[in-house]
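Participant: coordinates only, no sequence provided:
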């Protein structure tokens, strides 16, 4: 388990509701105040999205992931196959494989020397139920 705990749960509204509120304002069907009360979204948030001051950058909260979703899914699938066939890996062996993958594919990552840390590893295991 990682050492970090999420402090926020994210917005109480959905992305679809925000898009509907922005569209309702842009089309002139509702004022900013009416859209805010109808969709239960702060008026400032709606206006920031209308004016382009703030866009929807990511589907998740927090930092962007180190690897693309497809890459992580492929690594997890390989690990599941290895595990099913009786080839377990230690954390160090796994991190060495990931480091080799980063170096071999010349990926740009925010990792120190291309090596993921203990927190990344524990979060990876949790995400893919390893």
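Facilitator: In hand now; what should we look at? Everything numeric in this text was worked out from a predicted model, so none of it was measured. Numbers count the residues shown, from 1 in each chain.
Participant: CA atoms for contacts and neighbours, from now on please.
Facilitator: Will do.
Participant: distance check, the most centrally placed residue in the chain against residue 110.
Facilitator: Closest to where the C-alpha atoms of the chain average out (C-alpha atoms, centre = their mean) is residue 60, at 4.0 Å. Residue 60 sits 18 Å away from residue 110 when distances are taken as C-alpha to C-alpha, to the nearest Å.
Participant: take a look at this one as well, against the first:
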């Protein structure tokens, strides 16, 4: 038989395959309502037709063969539903606290749980594998894997109390000049932004729909620092970009935007270059705009 005939025969056989069975074309509320009607005296067949629920499903629930509240088929999870639900809540709590769990961390924690609780599992040496992890994620669609963002540890420790204290100190510092706060063109905010040369973080587990979680680190990764200054009125002053060079290359100064301030710093921090930027660039810009 030629290859073409075999290929056509396989295509014809694929067309004759049975369609995939669709499960659960009904909601839990339909099950609940049907059971209530039956317990109130309605016939099983009538209730099943009214709420479009399979008669076998209703019989199994009435006879106690299947729980009334579940909507799934197959075996229970290896660790049990209660343990898995606790794991999900733990993952969410650690993520909210700023310490998200990666896949390896979850697998290690499950291994420790299995060992200490002496759980009977099919895991080799008590360690769950890749298959278990993917099934765990599919059973809990409210979790997702996200890219973590590294921030400086000092910034991660900012609290509401410290923010309110900063505002109180600022008001005291202004004294009789508090009226400047009423003019948005005279209220400016500065912030350093790290342009990461290698921005990819680790994949961590977090609650779906929640903004990307942050991972604290003692020091930032390799980056180029840019100091941005923006007013409450939406005006942006010339930014300052620092490069980690002892001597600034000519191509950097040549290709930089003309209105930008650029500088060099051995460590890439703005602590030393800030004063020069403030005196030579920012003040002249503010005087020009009469801020």
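Facilitator: Received, thanks. Given the structure is predicted, the values throughout are model-derived calculations rather than measurements.
Participant: give me the TM-score for this pair.
Facilitator: TM-score for the superposed chains, counting by TM-score structural alignment, normalised by the length of the first structure: 0.64, backed by 117 aligned residues with a C-alpha RMSD of 3.1 Å.
Participant: please enumerate the helices of the first structure.
Facilitator: 15-27, 32-39, 43-51, 69-84, 91-104, 118-127 (DSSP state H).
Participant: redo the ones you listed as TSV? Include mean neighbour count.
Facilitator: Formatted as TSV, these follow (neighbours: other C-alpha atoms under 10 Å):
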stretch	mean neighbour count
helix 15-27	16
helix 32-39	17
helix 43-51	16
helix 69-84	13
helix 91-104	14
helix 118-127	14
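Participant: ok, and the closest non-adjacent residue to residue 49 of the first structure?
Facilitator: residue 55 (5.9 Å; C-alpha to C-alpha, 6 or more residues apart in numbering).
Participant: how about the one you found, what's its partner in the second structure?
Facilitator: Superposed on the second structure with TM-score structural alignment, residue 55 of the first structure falls opposite residue 66.
Participant: tell me which of the helices of the first structure sits nearest to residue 9 of the first structure.
Facilitator: Nearest to residue 9 of the first structure among the helices of the first structure is helix 15-27 (14.4 Å), distances taken as C-alpha to C-alpha.
Participant: what's that closest one aligned against in the second structure?
Facilitator: Mapping helix 15-27 of the first structure onto the second structure (TM-score structural alignment) gives residues 28-40.
Participant: tell me which residues are up against the matching stretch.
Facilitator: If you take C-alpha atoms under 8 Å, 6 or more residues apart in numbering as the criterion, stretch 28-40 of the second structure is touched by 44, 47-48, 50-53, 58, 62, 68-71.
Participant: these two touch, right, the match of residue 55 of the first structure and residue 56?
Facilitator: No. Applying C-alpha atoms under 8 Å as the test, residue 66 of the second structure and residue 56 come out as separate, 10.7 Å apart.
Participant: quick one: which two of the contacts of stretch 28-40 of the second structure are the most distant?
Facilitator: 50 and 70 (20.6 Å).
Participant: so what corresponds to residue 57 of the second structure in the first structure?
Facilitator: So, by TM-score structural alignment, residue 57 of the second structure is matched to residue 45.
Participant: for the second structure, which segments count as strands?
Facilitator: 101-102, 143-147, 149-152, 188-196, 203-207, 214-217, 223-231, 240-243, 261-264 (DSSP state E).
Participant: and of these, who's closest to residue 78 of the second structure?
Facilitator: Of all the strands of the second structure, strand 143-147 comes closest under C-alpha to C-alpha, at 18.7 Å.
Participant: that closest one relative to helix 103-117, how many degrees between them?
Facilitator: Strand 143-147 of the second structure runs at 130 degrees relative to helix 103-117, counting by axes from the mean of the first three to the mean of the last three C-alpha atoms, to 10 degrees.
Participant: count the residues that sit near residue 115 of the first structure.
Facilitator: Neighbour count of residue 115 of the first structure, defined by other C-alpha atoms under 10 Å: 18.
Participant: is it correct that it is in contact with residue 95?
Facilitator: Yes. Between residue 115 of the first structure and residue 95 there is a contact under C-alpha under 8 Å: 6.5 Å.
Participant: chain center to the match of helix 15-27 of the first structure, what's the gap?
Facilitator: Stretch 28-40 of the second structure sits 39 Å away from the centroid of its parent chain (C-alpha atoms, centre = their mean, to the nearest Å).
Participant: just stretch 63-78 of the first structure next, same as before
Facilitator: Put simply, stretch 63-78 of the first structure sits 11 Å off its chain's centre (C-alpha atoms, centre = their mean).
Participant: what sits up against that stretch?
Facilitator: Counting by C-alpha under 8 Å, 6+ apart, residues outside stretch 63-78 of the first structure touching it are 58, 109, 110, 111, 128, 130.
Participant: quick check: the farthest pair among the residues you listed?
Facilitator: Largest pairwise distance in these, by C-alpha to C-alpha, is 25.5 Å, between 58 and 130.
Participant: between the two, which is the more surrounded one?
Facilitator: More crowded of residue 58 of the first structure and residue 130, by other C-alpha under 10 Å: residue 130, with 12 against 9.
Participant: quick one: that one from residue 121 of the first structure, how far?
Facilitator: 10 Å.
Participant: could you do residue 105 of the first structure as well?
Facilitator: 20 Å.
Participant: and for residue 26 of the first structure?
Facilitator: For residue 26 of the first structure, the distance to residue 121 of the first structure - C-alpha to C-alpha - is 44 Å.
Participant: residue 58 of the first structure too?
Facilitator: Computed as C-alpha to C-alpha, the residue 58 of the first structure to residue 121 of the first structure distance reads 22 Å.
Participant: OK, contacts around the nearest residue to residue 40 of the first structure once chain neighbours are set aside?
Facilitator: Nearest residue to residue 40 of the first structure in three dimensions, chain neighbours excluded: residue 13, at 7.2 Å (C-alpha to C-alpha, 6+ apart). Shown in contact with residue 13 of the first structure (C-alpha under 8 Å, 6+ apart): 39, 40, 41.
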